[in-house]
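>>> quick check, what structure comes out for this input:
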Amino acid sequence: MKKIFILISGLTLSLGAVSCDDFLDIEPEGIVIPKTQEDFRGLMTTAYSGYPRHKSLSALRTDELDINAEAFDFQIYREIFMWQDISQDNNTTAFPWQQFYNSIFYINHIITEGGVILPASVEKDQLTGEAHALRAYAFFDLVNLYALPYNATTSATDKAIPLALELDMEKVLHPETTQVVYDQIHRDIDQAKTLLQQSTQEKGLNYRFSKAALYAFEARVYLYQQQWENALRSTEQALGYKSALEDLNSSQNLPNLYTSSESILALEDTYHSQVKNASFASEELLNAFDAANDLRYPLYFEKSQGRFKVIKAGEQAQKVSIRTAELYLIQAEASLRLHRLSDAKPPLKQLIKNRYKTAVVPQIDSQIEAMDESALLEFITAERFREFALEGHRWFDLRRIHQKRIVHTIEGKEYILRENDPRYTLPYPQNARLNNPNL
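Next comes the predicted model:
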């Protein structure tokens, strides 16, 4: 990996919840050395606030969006929308790579140096637990962008990503296999379990990891690994900390708001304003909803210039990474994959009654009761499409469930992502390949 030059000089909290004082000492000249709990908390804040906004870009590759050819930023997103990943023009926005490893560098500093410098305390344990959790989260996103989807029969040989676990900035890293990466993700999760002190985080600080967020994330990891029993166990543990759903029959609150009763981890801007201004909701996404009875429809979309804009995301208050609705859908899918049809239906019905008009809920419940395994899996997949629109799930769901054929149109010309297309996995960015011949 390219040598990382990072000046640890001052910290700005972009999430608006906490402020951090400047570091106290400068040793040696020009480089600030964190020494106190407050210093290391500031470093952790930098790792959080610098976490990449890759989910906005991956949304352009899905069936959620149409691109606006008249938008100011059209040129920087056009080739992403076309799945043109090789020989991109210089205007095209690159998927993040170094940004991930920058956050990981800060995390490694907290784990390695903070572990030695800071005296034992509850605060130190919480901070170090968050560092392990966020590192696992970063490796999970990286391996699901730049490696094949997890497959138990091939994961031991599938080439994945480098694991940066040390502070040696001169070390040239080699890509590990997918299995090695997932093993490290679980090691970090397990370490975080022994350290995290906060069961949940209060609103405004819920960009930080808690026990609820950790177990919910672990459930997601197990879901992607198709370890259904483990996914169910982690889901139950997460729901023990937080289980509320927004009832859209009585509330107009978006369920993905950081202030929502559903919010577990509110770290990411999953549909940032530049992409939002350059895109519309696709017909496929809009048609997935029962516009007359699905209470999410008017909260998610707004008509603009004859098209529909996505309004559920793209604002500071709409930061979201994990929320309780995901846990109910993991419960439903994992139970179904274990052929426990009767166990798969209740969590799904719990979500339905909070998302559809009360008058139609009995009808939907009856339809769910009549479904066999195949029909119910299709319904769960469609419900994930609706529920998590523009929250960053769709590209990963398409990769792991069904790498379907997608057609995008730009100015009358069609571009096609074929079924099981190799482009469902991103190539390493060109700059990363130039800086590391091992990639």
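>>> hey, let's count contacts and neighbours off CA atoms from now on
Noted.
>>> just after the helix or strand hosting V407, pick out the following helix or strand.
When elements are assigned from DSSP states H and E, V407 belongs to strand 406-410. Sequence order places strand 413-417 as the next helix or strand after strand 406-410, per DSSP H and E.
>>> does anything pack onto that following strand? Which helices or strands?
The contact analysis (3 or more C-alpha pairs under 8 Å, 6 or more residues apart in numbering; DSSP states H and E) places strand 413-417 against strand 406-410.
>>> and the strand it packs on, what does it pack onto?
Judged by 3+ C-alpha pairs under 8 Å, 6+ apart, strand 406-410 is in contact with strand 65-67, strand 413-417.
>>> flag every buried residue along it.
Residues of strand 406-410 classed as buried by neighbour count (16 or more other C-alpha atoms under 10 Å): H408.
>>> need the contact partners of it.
Here strand 406-410 makes contact (C-alpha atoms under 8 Å, 6 or more residues apart in numbering) with 62-63, 66-67, 69, 81-82, 414-419.
>>> ok, so of those residues, who is nearest E236?
The closest of those to E236 turns out to be T62 (C-alpha to C-alpha; 30.3 Å).
>>> surely that closest one touches W395?
Yes: counting by C-alpha atoms under 8 Å, T62 does reach W395; the two are 5.8 Å apart.
>>> neighbour count winner among these two?
T62 (25 against 22; other C-alpha atoms under 10 Å).
>>> ok, that one to I31 distance?
Taking C-alpha to C-alpha, to the nearest Å as the measure, T62 falls 43 Å from I31.
>>> and for Q305?
Distance from Q305 to I31, counting by C-alpha to C-alpha: 51 Å.
>>> looking only at neighbour counts, state which of these two leads.
Higher neighbour count among Q305 and I31: I31, with 13 against 6, using other C-alpha under 10 Å.
>>> next, the structure of the following sequence, for comparison with the previous one:
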Amino acid sequence: MYKKLKYIALSILMSITIFSCSDNFLEIDPEQNVPAENAVIDENTLKTALNGVYSELQSSNYYGRSIYVIPELMADNLFLSSRNTGRYLDFDNFVVSERDSYVEGLWIKLYSVLANASRVIEGGEKLKSGSTEQQVLFDQLVGEAYALRALAHFDLVRLFAQPYNFTSDASHLGIPIINQVYNERISPPRDNVKNVYKQINSDIETAINKMSASKKNGKFSVGGAKALAARVALYQEDYDAAITYSTQVINSGTFQLIDHDQYADLWANDFNSESIFEIVNTVSDNSGTNGLGHFFDVKGYADALVPLDIINTYDPDDIRLNAIIQGAKPGAEQDANFVGKFPKGTEHDDNLRIFRLAEQYLIRAEAYAKTEQPTLAQEDLLTVMKRAKPTAVQVTETGEDLMDLILLERRKELAFEGHRLFDLNRNKRNVTMIQSDNKTEESYPNDKFILPIPLSELNANPDMKQNPGY
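This next block holds a predicted model:
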């Protein structure tokens, strides 16, 4: 669905990307370089530019692999096989450095999304519509770009900065904010976390106000922006907003939980009823050996395996165990457990589900629990538990016991989807690192629960500060 584009005419020159990546500039016209001020000049170029931003999310340096793998590997949901290709080895060993190529890849790709989304926004906002219908379309497309920019800022700040609640006023180091197109080289310093979240919330609000589509296959919609808003609010500890947005998504009627008996459809079928926003991977988008399927599938690398530690948290008749495949890895573990949430494996890249309805129930449950509304939290938690196991018993826990249960349910429901390290860190929990049969516990607070600023960025940007501990 998304044409993979090279970048040759986007007028943003900043040391974040210019020194590290040679393909940052958006190619609209394949025959010639388009002047930056004319890169988005009509409906077709607006759509092309926006599709170019979506295509960046497919990258193995972003949702195509790294942001799924790293937060799980640095916690207790994944470990590397004894026979692996060396991918993410430092994350498994908890010895990540500023020279790590995957850290650099994340940084470059996410800032490329910010730069190109800003180009779409700037160009799209200048377009003059010929009709009401066309204006609705322009607003929808520009709204999607605002949502993409919010998503990239959010992912950057949770990867490279401590959680919002790390300091009482969120004044600790965040990440550089990019919300406009620059015609000169810049060396942006790191803003504080509070201001980064202000930017994220502003972009989400604009996205919701501009968009009209409640659901749009493979693209952001009002539902997708509200799902993002709920997740952001939870991380920001704005629990009233988390409840409001998750409730709007749940009650919209646009999305429905997949039934227990059809649980396999959740991963096998694209654009199913539970999927709020997913990234499309067509045959032409196939990333081959760099894809998630190849990374997890026993027919591919099967680099990362599922530890017994998480398997033992499920009841034997929990349907979610079907997303974990038992078997032997040739030449390595003879009793292994493989991730099965990407069932196309090595044959073709699966669509990447960024937001789905089950998470919204868990967001609301956590927000209810933290605002002393245990009964409502118990109801939402039970909804997810009963989908997994129809005979699940009524939840009666309150207080810290209820929060422990919610975090456990998030671990089980959202396993291998890139949430675990963030869930532990923002809840000020210790993290258990698992390497096959070995376990080590890393205590909160911890400098190494977030990633280092890449060395290439530090060398290119004199105003950049490194994270403590690196």
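>>> care to give me the TM-score?
Once superposed, chain against chain, the TM-score is 0.86 (TM-score structural alignment, normalised by the length of structure 1); 411 aligned residues with a C-alpha RMSD of 2.7 Å.
>>> map L134 of structure 1 across to structure 2 for me.
L134 of structure 1 maps onto L148 in structure 2 when the alignment is built from TM-score structural alignment.
>>> give me the element that match is part of.
Element membership of L148 of structure 2, judged by DSSP H and E, is helix 132-160.
>>> I'd like the next helix or strand past that helix.
Heading C-terminal from helix 132-160 of structure 2, the first helix or strand you meet, by DSSP H and E, is strand 185-186.
>>> if I look at the aligned partner of F91 of structure 2 in structure 1, how far off is R61 of structure 1?
In structure 1, the residue paired with F91 of structure 2 is I80, using TM-score structural alignment. To R61 of structure 1, I80 of structure 1 is 6 Å away according to C-alpha to C-alpha.
>>> got it, and Y146 of structure 1?
For Y146 of structure 1, the distance to R61 of structure 1 (C-alpha to C-alpha) stands at 14 Å.
>>> who has more neighbours, those two?
The neighbour comparison of Y146 of structure 1 against R61 (other C-alpha under 10 Å) goes to R61, with 22 against 18.
>>> excluding its backbone neighbours, what's nearest that one?
Computed as C-alpha to C-alpha, 6 or more residues apart in numbering, the closest residue to R61 of structure 1 that is not its neighbour in sequence is F81, at 5.4 Å.
>>> let me know how buried that neighbour is, in neighbour terms.
F81 of structure 1: 24 neighbours (other C-alpha under 10 Å).
>>> got the contact list for it?
Applying C-alpha under 8 Å, 6+ apart to F81 of structure 1 gives the contacts 60-61, 67, 408.
>>> which non-adjacent residue is nearest K47 of structure 2?
Per C-alpha to C-alpha, 6+ apart, closest to K47 of structure 2 is L141, 7.2 Å.
>>> thinking again about what came up before, need the winner for burial among the helices and strands packed on strand 406-410 of structure 1.
Comparing these by mean neighbour count (mean count of other C-alpha atoms under 10 Å), strand 65-67 ranks first with a mean of 24.
>>> I'd assumed I104 was in contact with A138 of structure 1.
Yes: the pair A138 of structure 1 / I104 is scored as a contact, 7.4 Å apart, by C-alpha under 8 Å.
>>> settle it for me: which of the two has more neighbours?
Taking other C-alpha under 10 Å, A138 of structure 1 and I104 do not tie; I104 has more neighbours (27 against 18).
>>> my read: that one touches R135, true?
Yes: taking contacts as C-alpha under 8 Å, I104 of structure 1 lies within contact range of R135: 6.0 Å.
>>> give me the distance between L434 of structure 1 and H393 of structure 1.
Applying C-alpha to C-alpha to L434 of structure 1 and H393 of structure 1 gives a distance of 30 Å.
>>> neighbour-wise, which of those two wins?
Between L434 of structure 1 and H393, H393 has the larger neighbour count (other C-alpha under 10 Å), namely 19 against 12.
>>> list the contacts for the aligned partner of the more buried one in structure 2?
Alignment note: H393 of structure 1 maps to H419 in structure 2; criterion TM-score structural alignment. H419 of structure 2 sits next to 68, 71-72, 411 when contact means C-alpha under 8 Å, 6+ apart.
>>> give me that answer again for 7 Å
Shown in contact with H419 of structure 2 (C-alpha atoms under 7 Å, 6 or more residues apart in numbering): 71-72.
>>> before we move on, what about L239 of structure 1?
Counted by C-alpha under 7 Å, 6+ apart, L239 of structure 1 has zero contacts.
>>> what angle do the strand holding V407 of structure 1 and strand 413-417 make?
150 degrees (axes from the mean of the first three to the mean of the last three C-alpha atoms, to 10 degrees).
>>> what lines up with V122 of structure 1 in structure 2?
Using TM-score structural alignment, the equivalent of V122 of structure 1 in structure 2 is V136.
>>> what secondary structure does the closest residue to that match other than its chain neighbours sit in?
Leaving aside its sequence neighbours, V136 of structure 2 sits nearest to S212 (C-alpha to C-alpha, 6+ apart; 7.4 Å). Under DSSP: H, G, I helix; E, B strand; the rest coil, S212 of structure 2 falls in the coil class.
>>> corresponding residue for S212 of structure 2 in structure 1?
Per TM-score structural alignment, the equivalent position to S212 of structure 2 in structure 1 is Q197.
>>> just give me the match in structure 2 for I330 of structure 1.
Residue pairing (TM-score structural alignment): I330 of structure 1 is matched to I363 of structure 2.
>>> and what of T45 of structure 1?
Aligned counterpart of T45 of structure 1 in structure 2: N51 (TM-score structural alignment).
>>> can you give me the helices in the stretch 351-470 of structure 2?
Under the criterion DSSP state H, counting those that start in this stretch, helices of the stretch 351-470 of structure 2 are mapped to 357-370, 374-388, 399-413, 420-426, 455-460.
>>> nearest to P30 of structure 2, out of the ones you listed?
Closest among the helices of the stretch 351-470 of structure 2, using C-alpha to C-alpha: helix 455-460, at 30.2 Å.
>>> equivalent range in structure 1 for that closest one?
Taken onto structure 1 by TM-score structural alignment, helix 455-460 of structure 2 occupies residues 430-435 there.
>>> ok, residues contacting the matching stretch?
Here stretch 430-435 of structure 1 makes contact (C-alpha under 7 Å, 6+ apart) with 1-2, 439.
>>> so which of the residues you listed is surrounded by the most neighbours?
Sorting those by how many neighbours each has (other C-alpha under 10 Å) puts M1 first, at 22 neighbours.
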